[in-house]
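J.: no FASTA, just this:
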């Protein structure tokens, strides 16, 4: 069973962003309720006339990973991401960015970090209507005081990166919803952030454009390798994008793990219900369904241990011999054949526990 918080602390060099015991209580007297280190439950918070938006949150985000925070409306996920960037002041706890506590930084230091090291994209992308695409993307660089030639050159590079080359002179009203969202993403990327926060950036888009933007996001991340905290309420979106997922309920993080771990080993009934309708083939890896490697085995080809069953099912099912499963070092670690894939597709496989 997976723990309800992140794994035990790693060396600070392995962690880009962490929060330790973060609370956000709205209402008068919030600090007093937490002053002596108590951990009030929901009943005590309500009795004090407070709202427990974030309760004792703990997480760690590794460099270069997409860390998804998800939950239903009102679960606290958006409040938590605003605490992580200090757009909202937490009531208690620590928020560590490269090992430094953001809560101990001055307003001036936080402004510099947001201008130069953090990027943010929200559901409502708030483009400036009187500026062109180029002007919108270059705007945060102008705020930094970067000269016009430099900022426009950088803006043109990220505009091309998000697939909007040729539309630099367009105004927001002349763009589709998906194109406007690309401008918002480009504007955020223009500051070349080390840490990127995205709060339900695609939820206002129709399904086809949303899928297109997810594909674009995956392409961008493969190229840029940013450290990303991504907020969503859509588990299908989460499993497409995430390296790891934290599930929130009533302000608390109740389980953190890979999509595969959450589906195969839910820590609570809530997580089990949350993930119940997700086809296991979408999250299970070849490593979870393979049998041990046999030296000299005749194989039809190779798959990676991390490949998801849904992505390799057609090839494996069509072959009359198993496929060798290769580990990260390129060496065979197992075999996966037609029956193992069929078992996963029809729900007979329990996976590796």
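T.: The structure has been received and is ready for your questions. The shown structure was predicted, so the numbers you read here are calculated from the model rather than taken from an experiment. Numbers count the residues shown, from 1 in each chain.

J.: From now on I want contacts and neighbour counts done on CA atoms only, so please keep to that.
T.: Fine.

J.: Give me the helices and strands touching the helix or strand containing residue 79, please.
T.: Applying DSSP states H and E as the criterion places residue 79 in helix 77-84. On a contact count with 3 or more Cα pairs under 8 Å, 6 or more residues apart in numbering; DSSP states H and E, helix 77-84 meets strand 51-61, strand 195-199, strand 227-232.

J.: Among the ones you listed, which comes closest to residue 91?
T.: strand 51-61 (9.2 Å; Cα to Cα).

J.: and the angle for the closest one with strand 195-199?
T.: Per axes from the mean of the first three to the mean of the last three Cα atoms, to 10 degrees, the angle that strand 51-61 makes with strand 195-199 is 140 degrees.

J.: now strand 51-61 against strand 227-232, angle please.
T.: Using the same axes, to 10 degrees, strand 51-61 lies at 140 degrees relative to strand 227-232.

J.: I'd like the next helix or strand past strand 51-61.
T.: Next in sequence after strand 51-61, counting helices and strands by DSSP H and E, comes strand 66-70.

J.: Give me the residues contacting that next one.
T.: 61, 77, 226-235, 238, 241-248 (Cα atoms under 8 Å, 6 or more residues apart in numbering).

J.: Included below, for side-by-side comparison, is a second structure:
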């Protein structure tokens, strides 16, 4: 990742407990397991020496099981929780050095957060819930309403602007929360397990809504989840956490095709590889005797989408990138993933 990263996190720690600041400074203490650290110091290290970058327009997913530190991490990125040590550089500014006034400016103008608990104001209609952040900024009513109506339409809530939250389903309430986050036109949207309380079908609809919105508005997004299928569906890259530490960071294909350790391998063991891996992961070199007069496929084609053309060809299929032959894929490689 280059210096163009919107968010750059370096050596981030969040330790809860008496004299927490001593833990990151001590090689001995920082090397202890969570249980050992608690027994030794009474401290809990919720986030341990985490570093990553988020590129402009990227959907960056942080995932892990309960207690992995993922929600604490995202709160550190916005300083809803104060990190113990490290750096959180947002658009070139280390926000850990920002005073309260600057933090308010960042939260009002630069980033917004969508929570699992919708946090809607029950006595306000959808229109006024969505425009609340603009009201706090000091925008006039006409401007607030105009912008609120734009994002209400964007998230598919046309006709509900005069409804109250208790008149809406859970999925619709979450759309209101999403519209409220978008209303201020932030550079980055943070999502903290926003769909985990929703029914499976509604959750799927909201995942699709995030994909659609990202395609339309191109916002940088940091998305927290404990659901691997959700992470694979939404994320350009995924950071897996365990006991406060980062275990692996990469694309879905990298996690499934080259897991960093047994923990990640177990995590992705039930994922249908053909739905995640691309031809780049299964293609082989050209061999003498290969007849290459058939179709061409890109190395970035997902294996699932290549099954039909490869099987129909009945012979090696060229994998071509920028006009150059980079490999060959046959029925053997396809069946090795899909069988």
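T.: Good, I have the coordinates. Model, not experiment: these values are computed from the prediction.

J.: re earlier: which one of the helices and strands packed on helix 77-84 of structure 1 is the most hemmed in?
T.: Each of those was assessed for mean neighbour count using mean count of other Cα atoms under 10 Å. The highest is strand 227-232, with a mean of 24.

J.: whereabouts in structure 2 does that one align?
T.: Mapping strand 227-232 of structure 1 onto structure 2 (TM-score structural alignment) gives residues 220-225.

J.: And the longest helix along structure 1, what's buried?
T.: Longest helix of structure 1, by residue count under DSSP state H: helix 207-224. Across helix 207-224 of structure 1, burial judged by 16 or more other Cα atoms under 10 Å covers 209-210, 213-214, 216-218, 221.

J.: give me every residue that touches the aligned partner of residue 186 of structure 1 in structure 2.
T.: Using TM-score structural alignment to pair residues, one finds that residue 186 of structure 1 aligns to residue 179 in structure 2. Neighbour list for residue 179 of structure 2: 130, 148, 151-152, 154-155 [criterion: Cα under 8 Å, 6+ apart].

J.: same thing with residue 21 of structure 2?
T.: 15, 84-85.

J.: for residue 138 of structure 2, same thing?
T.: By Cα under 8 Å, 6+ apart, the contact list for residue 138 of structure 2 is empty.

J.: how many neighbours does residue 270 of structure 2 have?
T.: Residue 270 of structure 2 has 10 neighbouring residues, counting by other Cα atoms under 10 Å.

J.: would you say residue 192 of structure 1 is within a helix?
T.: No: counting by DSSP: H, G, I helix; E, B strand; the rest coil, residue 192 of structure 1 is located in no helix; its state is coil.

J.: Endpoints of stretch 290-307 of structure 1, how far apart?
T.: End-to-end distance for stretch 290-307 of structure 1: 11 Å, by Cα to Cα, to the nearest Å.

J.: Which parts of the stretch 251-353 of structure 1 are helices?
T.: 259-264, 269-275, 280-283, 286-289, 309-318, 338-346 (DSSP state H, counting those that start in this stretch).

J.: Quick one: closest of those to residue 16 of structure 1.
T.: Between residue 16 of structure 1 and the helices of the stretch 251-353 of structure 1, the tightest spacing by Cα to Cα is seen for helix 259-264, at 20.7 Å.

J.: What span of structure 2 is that closest one aligned with?
T.: Under TM-score structural alignment, the match for helix 259-264 of structure 1 is residues 252-257.

J.: That stretch vs structure 1, mean deviation?
T.: The superposed stretch 252-257 of structure 2 is, by mean Cα distance after the TM-score superposition for structure 1, a mean 1.3 Å from where its aligned residues fall in structure 1.

J.: which of the residues in that stretch are buried?
T.: Buried residues in stretch 252-257 of structure 2, counted by 16+ other Cα under 10 Å: 252-257.

J.: and the two most separated of these?
T.: Comparing the members of the buried residues of stretch 252-257 of structure 2, the greatest separation, given Cα to Cα, is between 252 and 257, at 8.3 Å.

J.: which neighbours do the two share?
T.: residue 277.

J.: gap between the residue positioned nearest the centre of structure 2 and residue 183 of structure 2?
T.: Centroid-nearest residue in structure 2: residue 61, 2.2 Å away (criterion: Cα atoms, centre = their mean). With distances taken as Cα to Cα, residue 61 of structure 2 is found 22 Å from residue 183 of structure 2.

J.: what's the answer for residue 176 of structure 2, then?
T.: 10 Å.

J.: same check, this time on residue 50 of structure 2
T.: For residue 50 of structure 2, the distance to residue 183 of structure 2 - Cα to Cα - is 31 Å.

J.: quick revisit: mind giving me a markdown table with the contacts of residue 21 of structure 2 and columns for neighbour count?
T.: Formatted as a markdown table, those follow (neighbours: other Cα atoms under 10 Å):
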| residue | neighbour count |
| --- | --- |
| 15 | 22 |
| 84 | 21 |
| 85 | 21 |
